[in-house]
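K.L.:
Coordinates for the following, if possible.
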Amino acid sequence: MYQYDLETMLSKIILPGLRDTFLMLGGSIVTCSVCGFILAIILITTDSRGLRPNRVIYETISAIINVLRSVPFIIVIIVIIPVTRFVVGTSIGVGPAIFSITVAGSPLIARLLEGCFKEIDARLIEAAKSFGASDWQITWHVIVNESIPSIISSMTLGIVSLLGYTAIAGTVGAGGLGAVALTYGYQNFDDTIMYSTVLVLIVIVQFIQIAGNALYRKLK
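P.N.:
I've put the predicted structure just below:
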């Protein structure tokens, strides 16, 4: 077991891992939000009570989402390695990790947003129809706009889950705090590094939750 001094541990191990974690988290928030939003809009539109009911489309997308959500992320990231290599060019690093997290995280975000959209009072939608609003106007100005506070609350949970995905991705070559905890902490029998990374992750989660709650209260 090799013991690192405090300066080396922070500058050479913890901070680079933190940087990679933020890169993975930031990139996956963007990609998962975009993909999840698109999927949620399709689901809410093609639902049996949606603006354009289509059972085939709804059931197909819903089944794919359910399959991806039912498989643990550590298995997903390993199974799609050939696809990751084809798309990104490699399976190791921040870029491949963002791709893998997007595949696993987008279904989660889609379900969270779909739940937010379903909370909208059907009478608001009927009122918008009576005024001659188009499907696009109803979707954007009624369903999405009225769901914003709920979306913020759900996305806070989603972002915390994505942070957990970055830690798992680090165990299979993506870098970040997960890799630091495994390589320098667990495998090197260094409790200081391992528990330090746990503490950093706890602080990040608390910050995300506090910021999400504050934004929710302001928009509510």
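K.L.:
switch to C-alpha atoms for all contacts and neighbour counts from now on
P.N.:
Noted.
K.L.:
Next up, the contacts around the closest residue to Val180 other than its chain neighbours.
P.N.:
Spatially, and ignoring its direct neighbours in sequence, Val180 is nearest to Gly17 (6.4 Å; Cα to Cα, 6 or more residues apart in numbering). Neighbour list for Gly17: 175-180 [criterion: Cα atoms under 8 Å, 6 or more residues apart in numbering].
K.L.:
any idea how far Gly17 lies from Thr156?
P.N.:
In this view, Gly17 and Thr156 are 22 Å apart by Cα to Cα, to the nearest Å.
K.L.:
Same check on Phe37?
P.N.:
According to Cα to Cα, Phe37 and Thr156 sit 15 Å apart.
K.L.:
Check Ala97 too.
P.N.:
The span separating Ala97 from Thr156 equals 20 Å under the rule Cα to Cα.
K.L.:
quick one: which of the two has more around it?
P.N.:
Ala97 (29 against 21; other Cα atoms under 10 Å).
K.L.:
Where does the residue lying closest to Val144 once chain neighbours are set aside sit, in terms of helix or strand?
P.N.:
Closest residue to Val144 in three dimensions, ignoring its sequence neighbours and counting by Cα to Cα, 6+ apart: Phe117, at 6.7 Å. Here Phe117 sits within helix 94-118, counting by DSSP states H and E.
K.L.:
Buried ones in that helix, by neighbour count?
P.N.:
Buried positions in helix 94-118, judged by neighbour count with 16 or more other Cα atoms under 10 Å: 94-117.
K.L.:
May I have the secondary structure class of the residue nearest to Val180?
P.N.:
Classification of Gly17 by DSSP: H, G, I helix; E, B strand; the rest coil places it in helix.
K.L.:
One more, so I can put them side by side:
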Amino acid sequence: MGVTLPSAVIVRTLADTPIADLPALLVPALGETLAMVGIVMLVVVLAGTPTAVCLHNMAPGGLFENKAVYGVLSWIVNIGRSLPFLVLMAAIVPFTRFVTGTNIGIAAAVVPMSLAGIPFFARLVENCLREVPRSVTQAARASGGSPLQIIRSAQLGEAFPAILGGLTINTIAMIEYSAIAGTIGAGGIGYVAVTYGYQRFDQTVMIATVVLLIALVTAVQLLGDGLVRATTPHLRRR
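P.N.:
This next block holds a predicted model:
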């Protein structure tokens, strides 16, 4: 007497993608994810670092203390950090369409990802700058360094290993956001997971995308940890 399988199990089994076909599906998706995250992180670093420097040095005791401007800038950064990415992505669709001419694809994903990543990275870098001993800045001032020289050498230079750690955290967050951006047709691993894995009940694709995301995040974390060790004197000697 044969065993009758539930219809849902039969459909799912027939729909599962053969393992041999996964590379053709996942490799392009991985490339799209890396492109998205790479473009976003370039924007995040270029915009987030100056923002963090301004926050740190406009705060009480900073190089160019200005409580009013600091309060406004800090308030804007807090708003950017407060919105969940999915809500932000949906809320700025008209702005994204105005900037990129579309609300789908990699270009459309870069705008909300950048707006979410800049304030996050700015706060991370600001916290790193706060950890630099004030005596370092005072010594640079006493030696006649200009504000730009103090920021570059005494502040960013001393905080560089910690900033690399923050950059690692931010990059991993952007990988997660890129997966969410897949819901608007941005491409990448998230799009494959939603379109092929979830909507088509393809467990092979779903498991493969999860494993790929874990591997990607792990690789970024290991690379970031290695760079932090290489730039931290007392860790480099170990």
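K.L.:
sorry, back to before: and the residue nearest to Val180 of structure 1? What does it align with in structure 2?
P.N.:
Counting by TM-score structural alignment, Gly17 of structure 1 lines up with Ala29 in structure 2.
K.L.:
gap between its match and Glu176 of structure 2?
P.N.:
Distance check for Ala29 of structure 2 against Glu176 of structure 2: by Cα to Cα, it reads 14 Å.
K.L.:
cool, and Gly80 of structure 2?
P.N.:
Remark: distance between Gly80 of structure 2 and Glu176 of structure 2 (Cα to Cα) = 17 Å.
K.L.:
Leaving out chain neighbours, which residue sits closest to the aligned partner of Ala109 of structure 2 in structure 1?
P.N.:
For Ala109 of structure 2, the aligned residue in structure 1 is Ala97 (criterion: TM-score structural alignment). Nearest in space to Ala97 of structure 1, with sequence neighbours left out and distances taken as Cα to Cα, 6+ apart, is Ala174 at 5.7 Å.
K.L.:
just Glu65 of structure 2 next, same as before
P.N.:
Met58 (4.1 Å).
K.L.:
Count the neighbours of that neighbour for me.
P.N.:
The local packing of Met58 of structure 2 (other Cα under 10 Å) involves 20 other residues.
K.L.:
ok, the residue mapped onto it from structure 1 - contacts?
P.N.:
Matched across to structure 1, Met58 of structure 2 falls on Thr46, judged by TM-score structural alignment. Taking Cα under 8 Å, 6+ apart as the definition of contact, the neighbours of Thr46 of structure 1 are 52-55, 57-58.
K.L.:
from those residues, which single one is nearest Leu6 of structure 1?
P.N.:
For the contacts of Thr46 of structure 1, the minimum distance to Leu6 of structure 1 (Cα to Cα) is 53.9 Å, reached by Tyr58.
K.L.:
what does stretch 162-180 of structure 1 correspond to over in structure 2?
P.N.:
Residues 174-192 of structure 2 are the counterpart of stretch 162-180 of structure 1, counting by TM-score structural alignment.
K.L.:
before we move on, what SS does Asn78 of structure 2 have?
P.N.:
Under three-state DSSP, the three-state class of Asn78 of structure 2 is helix.
K.L.:
count of residues packed around the residue mapped onto it from structure 1?
P.N.:
In the superposition onto structure 1, Asn78 of structure 2 corresponds to Asn66 when matched by TM-score structural alignment. When neighbours are counted by other Cα under 10 Å, Asn66 of structure 1 registers 14.
K.L.:
Identify the residue spatially nearest to Asn66 of structure 1, adjacent ones excluded.
P.N.:
Counting by Cα to Cα, 6+ apart, the residue nearest Asn66 of structure 1 is Pro107, at 7.7 Å.
K.L.:
okay but that neighbour is in contact with Ala63, surely?
P.N.:
No. With contacts counted by Cα atoms under 8 Å, Pro107 of structure 1 stays clear of Ala63, the gap being 10.4 Å.
K.L.:
how much space between the spatially most central residue of structure 2 and Leu42 of structure 2?
P.N.:
What sits nearest the mean C-alpha location of structure 2, by Cα atoms, centre = their mean, is Met174, with 2.7 Å. Met174 of structure 2 sits at a distance of 12 Å from Leu42 of structure 2 (criterion: Cα to Cα).
K.L.:
cool, and Ser153 of structure 2?
P.N.:
Plainly put, Ser153 of structure 2 is 22 Å away from Leu42 of structure 2 if you go by Cα to Cα.
K.L.:
The two - which one has more neighbours?
P.N.:
In terms of neighbours (other Cα under 10 Å), Ser153 is the more surrounded of Ser153 of structure 2 and Leu42; the figures are 17 against 12.
K.L.:
residue in structure 1 matching that one?
P.N.:
Using TM-score structural alignment, Ser153 of structure 2 sits opposite His141 in structure 1.
K.L.:
Likewise for Pro18 of structure 2?
P.N.:
Counting by TM-score structural alignment, which is the criterion used here, Pro18 of structure 2 corresponds to Asp5 in structure 1.
K.L.:
show me where structure 2 has helices.
P.N.:
Assigned by DSSP state H, structure 2 shows helices spanning 7-15, 22-58, 67-82, 85-91, 93-100, 105-130, 134-142, 147-149, 157-181, 188-192, 203-231, 233-236.
K.L.:
tell me the most buried of those?
P.N.:
helix 188-192 (a mean of 27; mean count of other Cα atoms under 10 Å).
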